[in-house]
Each structure stands twice: as structure tokens, then as C-alpha cells.
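Visitor: Here is my input, please return the structure:
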Amino acid sequence: MDAELFPRAREEIAPGAVHVPDWLDAREQRALLDACREWAGPPAGLRTVRTPGGGTMTARQVCLGRHWYPYGYARTAVDGDGAPVKPFPSWLGALARRAVTDALGEASVPAAAYDVALVNFYDGDARMGMHRDSDEKADAPVVSLSLGDTCVFRFGNTRTRTRPWTDVELRSGDLFVFGGPSRWAYHGVPRVLAGTSPAGSGLAGRLNITLRVSGLPGR
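Guide: The predicted model follows:
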């Protein structure tokens, strides 16, 4: 929103979990959106994730570096077209490290390189249930970037999917980082506010780019 009466401020939601509004400027958002569009194409492109119980996630996903599926990582799109996963670009790793520095401080930047990205696309009806990012073998902070429609991001606790939690409004360009004591916290997206993407963005829906250190051995 332009010229807000009360500009949104950086906020620590929980120890090690920080929301930084408007972290990406308009140019950076356009560049990241262009990259997401390229990654979404086949092979190993955007797909619907199916859960072991036979259900499907309403947010569609494409992966970089390693392919995530419930509940592990692979080198190929094992639950998609079987093609090799797209590479994780070095510039995306540099962006993740800058994000951690800005949100948590340089001391929180992991020694290991960021090597995995999950890109989730939400239309107006998509949701994400409460879950933990627990398939990695490293405890490096998770970096989350938002593009397009605003969402309600629910950030919970490390013990249970239920309360206590805090609902945070994430808009296009916002950064959310969680590490340290909050690294294994449950979180989800109960609602997307359709039609709230910035004017001229060319995006109908929400993109969430989540950057992680897998902690898995190299090739």
C-alpha cells in the first residue's frame, strides 16, 4: 500500500523469528517473479503435491536444488515428471544470506550454503496447514519471501500445531526469517487475500519462495 498512515515496522514474532516488511523493492520483486515463471515451466516444473494419505496440497510447487516430496528430498521430480530437479542458482543463495543478515544479524548466517528452494503458488482458494520444515539435516534459518497477493501467515510454537500462534500479514516484497529457537516451529497459511497483488505486478495469486540449507551430502 502506498503512503500508509502508519508504515509497517520490522517485528520479532518469536525468538529467532522476524518479519521485515517491504524487504524486496519493486525491481527485485519483478526479477524474482520472472525467475519463478521460468522455474515453473517443464521439465520438473510446477506440480500438485500429493500426500501419503491420498490428499493433495492446494498450493502448487516447484523445487530448486533438490526436489522435496512428502517427506524427503530427491534429485529428480519423483512425484512429478521424473526429470532432474532444476539447479539452485548462486544468486539465490546470496539473497538468502543477505536476508538472514538483515533479519537476525551476521552471526546467524550459517556456514553451509543455502542449496534448496521451494516455490509455492497459491491461488485465492489455496491454503497450507500447520507443519514444520523438518526434512532438512541442518538447523540453519529458513528464509521466506512473498510475492503477489497478501496472505495471513500463522506462526506457531515448536511443540504442537495448536495454539499459541501469531497471525502475521505478509504482503508482496515481505521477508520472514525463522531460526534459532524458532527453527522447528509449526507454521501455515490459513488464508490468501485474493486480488491484493500490487497494481502492475502481473501476478494473480501468491508466490512464496522458501530458501533452506538441506544439510544433505553433495552429488
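
Visitor: only C-alpha atoms for contact and neighbour calcs from this point on.
Guide: Fine.

Visitor: Could I get the full set of helices for this protein?
Guide: For the chain, helices defined by DSSP state H occupy the ranges 26-40, 90-104.

Visitor: so can I have a markdown table of these showing distance to Val213?
Guide: What follows is the helices of the chain, written out as a markdown table (distance: least, CA to CA, whole Å):
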| stretch | distance to Val213 |
| --- | --- |
| helix 26-40 | 19 |
| helix 90-104 | 9 |
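
Visitor: Let's have those helices in CSV, adding mean neighbour count and distance to Phe121.
Guide: CSV is the format used below for the helices of the chain (neighbours: other CA atoms under 10 Å; distance: least, CA to CA, whole Å):
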stretch, mean neighbour count, distance to Phe121
helix 26-40, 15, 10
helix 90-104, 18, 18
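
Visitor: so which of those comes closest to Thr51?
Guide: Taking CA to CA, helix 26-40 is the member of those nearest to Thr51, at 20.4 Å.

Visitor: Next, the angle from the closest one to helix 90-104.
Guide: 130 degrees (axes from the mean of the first three to the mean of the last three CA atoms, to 10 degrees).

Visitor: Distance from the chain centre to helix 26-40, please.
Guide: 14 Å (CA atoms, centre = their mean, to the nearest Å).

Visitor: Which strands or helices does that helix pack on?
Guide: Contacts defined by 3 or more CA pairs under 8 Å, 6 or more residues apart in numbering; DSSP states H and E place helix 26-40 against no helix or strand at all.

Visitor: my guess is Phe153 meets Trp165, correct?
Guide: No: assessed by CA atoms under 8 Å, Phe153 is found out of contact with Trp165, at 10.0 Å.

Visitor: which residues does the closest residue to Asp149 other than its chain neighbours contact?
Guide: In this structure, Asp149 finds its nearest non-sequential neighbour in Ser197, 4.1 Å apart by CA to CA, 6 or more residues apart in numbering. Contacts for Ser197 were tallied using CA atoms under 8 Å, 6 or more residues apart in numbering; they are Leu147, Gly148, Asp149, Thr150, Ser172, Leu203, Ala204, Gly205, Arg206.

Visitor: Try it again at 10 Å.
Guide: By CA atoms under 10 Å, 6 or more residues apart in numbering, Ser197 lies in contact with Met1, Leu147, Gly148, Asp149, Thr150, Arg171, Ser172, Leu203, Ala204, Gly205, Arg206.

Visitor: Sequence B follows; please return its structure for comparison with A:
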Amino acid sequence: MEDELFARERAEVAPGAVHVPDWLDAGAQRELLGACRRWARPPAGLRTVRTPGGGAMTARQVCLGWHWYPYAYARTAVDGDGAPVKPFPAWLGELGRRAAVAALGPQPPYAYDIALINFYDGEARMGMHRDSDEKADAPVVSLSLGDTCVFRFGNTETRSRPYTDVELRSGDLFVFGGPSRLAYHGVPRVYAGTAPAGLGLSGRLNITLRVSGR
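Guide: Prediction:
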């Protein structure tokens, strides 16, 4: 926030897990938001994800490249309208590669080919989970737009402590790879109404980029 006394600084939350505040400037945030709105439209648009036990995730989701559903990938929205998943654009892959380098330093030329885009309203949450359905160990890139959230980053063994709570704001980057690639993480809280006034978004968008290895 502009009236803060001290600027937020990048931080290594765990080995291989790095938070970079304000990585996307206001213009880049608006451009990415516009793309997310296009991707969210049918077919294969924004949907409610249902778990095998019959529950429903409170954050709604749209996928690019590969369609994720608990706990697998498909080329069609098998738990939605059945339409082919939207293509993963080359520019988004380049953004993912630049983000990984910005957070972790020089990286192999990873071919990012999956985007999971989650929309959170003020009541949405995400339980502790691992991103373990991919066949590659490339770092996961997470970009935040809109409302501020509490991002809980844990360990690779259990959903419980130890974990670290990180405040993610609009424009922030979080990357986790290496020894933290399979760490449990989640979103226990979203602060409604905290999005930048000029962005034009009510709620939070999280754009997560992954390498499928498929």
C-alpha cells in the first residue's frame, strides 16, 4: 500500500519458495485480468470443482492447456461442459519462465503448458493441498490479482504445522520449486474489498502456471 512506511521485500519462505511483492505493475495486472475474463467465458469456462466425496470447492476455476479435475488432467472439461480445454498461449508460458527466473534465478527453459485460474470471492477458501498431479518437477508459478489473501505455505510431509502465512496482494508473485515443489499450501482467508481501486476487480484471481510433463 502506498502509505506504508517500509516497502515490502522479497522473501524466501522456505528453500525453493520465494515471494516477490509487486512483480506485476498496474498495466500488466490489467492486461492479465482482461485475459482471465476472456478465458472464463464458455465453452470450457469458469466452473465449480466438485471433489470425489461430493463436496464443492468454494473457489471457482478455469483451466488452460490441460483441464485439471480431482485428481487428474484431461484435454476436455470432463467435469464441466465437456468442451475442449482452451489453449495455453505462448506469451503466458514466457511469463511463467520470466517469473521463475525472477524468483529463483537462472532456470532450465521450462515449457509451461498448464494454467489453473482460481476465482475467490470474499467467502472462498482453499484447503491445504499439494500440486502433485504433474509429471514434471518444474517450479510452480503463482500470480495474484485483486483482493489480498492469506497464503499458507507448509511442509512436504503434512497438512499441519509447520507452515508460514504470507500476505499476497494484487501483483505479487510466489514461486515454489526444488525441495518445496510438493509442499502443502492453501488459502485460509481472503480480505474482501482490498483490490486496487483502478484494477476493476471484486474478488481475487490466482493464476497458477505449471509444467505438465505430458
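
Visitor: Superposed, what's their TM-score?
Guide: Once superposed, chain against chain, the TM-score is 0.99 (TM-score structural alignment, normalised by the length of structure 2); 214 aligned residues with a CA RMSD of 0.6 Å.

Visitor: For Gln61 of structure 2, see how far away the alignment partner in structure 2 of the residue nearest to Asp149 of structure 1 is.
Guide: In structure 2, the residue paired with Ser197 of structure 1 is Ala195, using TM-score structural alignment. As judged by CA to CA, to the nearest Å, Ala195 of structure 2 and Gln61 of structure 2 stand 19 Å apart.

Visitor: for Ala90 of structure 2, same thing?
Guide: Taking CA to CA, one finds Ala90 of structure 2 at 21 Å from Gln61 of structure 2.

Visitor: And for Leu104 of structure 2?
Guide: Distance from Leu104 of structure 2 to Gln61 of structure 2, by CA to CA: 27 Å.

Visitor: what does Ala74 of structure 2 give?
Guide: Computed as CA to CA, the Ala74 of structure 2 to Gln61 of structure 2 distance reads 15 Å.

Visitor: from the middle of its chain, how far away would stretch 11-20 of structure 1 be?
Guide: So, by CA atoms, centre = their mean, the centroid of stretch 11-20 of structure 1 is 15 Å from its chain's centroid.

Visitor: Quick check: end-to-end length of it?
Guide: 7 Å.

Visitor: what does it contact?
Guide: By CA under 10 Å, 6+ apart, stretch 11-20 of structure 1 touches 8-10, 21, 99-100, 102-104, 108, 141-142, 144-145, 155-157, 165-170, 173-183, 185.

Visitor: same thing but 8 Å
Guide: Taking CA under 8 Å, 6+ apart as the rule, stretch 11-20 of structure 1 contacts 9-10, 103-104, 155, 166, 174-183.

Visitor: Filter those down to the buried ones and hand me the PyMOL line.
Guide: Those of these that count as buried under 16 or more other CA atoms under 10 Å are selected in PyMOL with:
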select buried, resi 103+104+155+174+175+176+177+178+179+182+183
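
Visitor: need the contact list for the counterpart of Asp133 of structure 2 in structure 1.
Guide: Under the alignment (TM-score structural alignment), Asp133 of structure 2 maps onto Asp135 of structure 1. Asp135 of structure 1 sits next to Tyr71, Gly72, Tyr73, Ser214 when contact means CA under 8 Å, 6+ apart.

Visitor: Filter those down to just the buried residues.
Guide: Neighbour counting with 16+ other CA under 10 Å marks Tyr73, Ser214 as buried within the contacts of Asp135 of structure 1.

Visitor: Please list the members of the contacts of Asp135 of structure 1 that lie in strands.
Guide: Gly72, Tyr73 (DSSP state E).

Visitor: Closest one to Tyr122 of structure 1 out of the contacts of Asp135 of structure 1, please.
Guide: Looking across the contacts of Asp135 of structure 1 and measuring by CA to CA, the closest to Tyr122 of structure 1 is Tyr71, at 20.5 Å.

Visitor: which ones are touching the residue nearest in space to the middle of structure 2?
Guide: Nearest to the geometric centre of structure 2 sits Thr208, at 3.0 Å (CA atoms, centre = their mean). Residues in contact with Thr208 of structure 2, defined by CA under 8 Å, 6+ apart, are Ala115, Leu116, Ile117, Val140, Val141, Ser142, Leu143.

Visitor: of all these, which two lie farthest apart?
Guide: Farthest pair in the contacts of Thr208 of structure 2, by CA to CA: Ile117 and Val140, 13.0 Å.

Visitor: So which residue of structure 1 lies furthest out from the middle?
Guide: Leu5 (28.5 Å).

Visitor: Against Ser172 of structure 1, how distant is that one?
Guide: 18 Å.

Visitor: and the alignment partner in structure 2 of Glu4 of structure 1, how many neighbours?
Guide: Aligned by TM-score structural alignment, Glu4 of structure 1 pairs with Glu4 of structure 2. Using other CA atoms under 10 Å, Glu4 of structure 2 has 7 neighbouring residues.

Visitor: give me every residue that touches Ala83 of structure 1.
Guide: Going by CA under 8 Å, 6+ apart, Ala83 of structure 1 touches Pro43, Ala44, Thr76, Ala77.

Visitor: That one and Leu46 of structure 1: what is the separation?
Guide: From Ala83 of structure 1 to Leu46 of structure 1 the distance is 12 Å (CA to CA).

Visitor: With Thr160 of structure 1 instead?
Guide: 30 Å.

Visitor: between these two, which one's more packed in?
Guide: For Thr160 of structure 1 and Leu46, the more surrounded residue by other CA under 10 Å is Leu46, and the numbers stand at 20 against 14.
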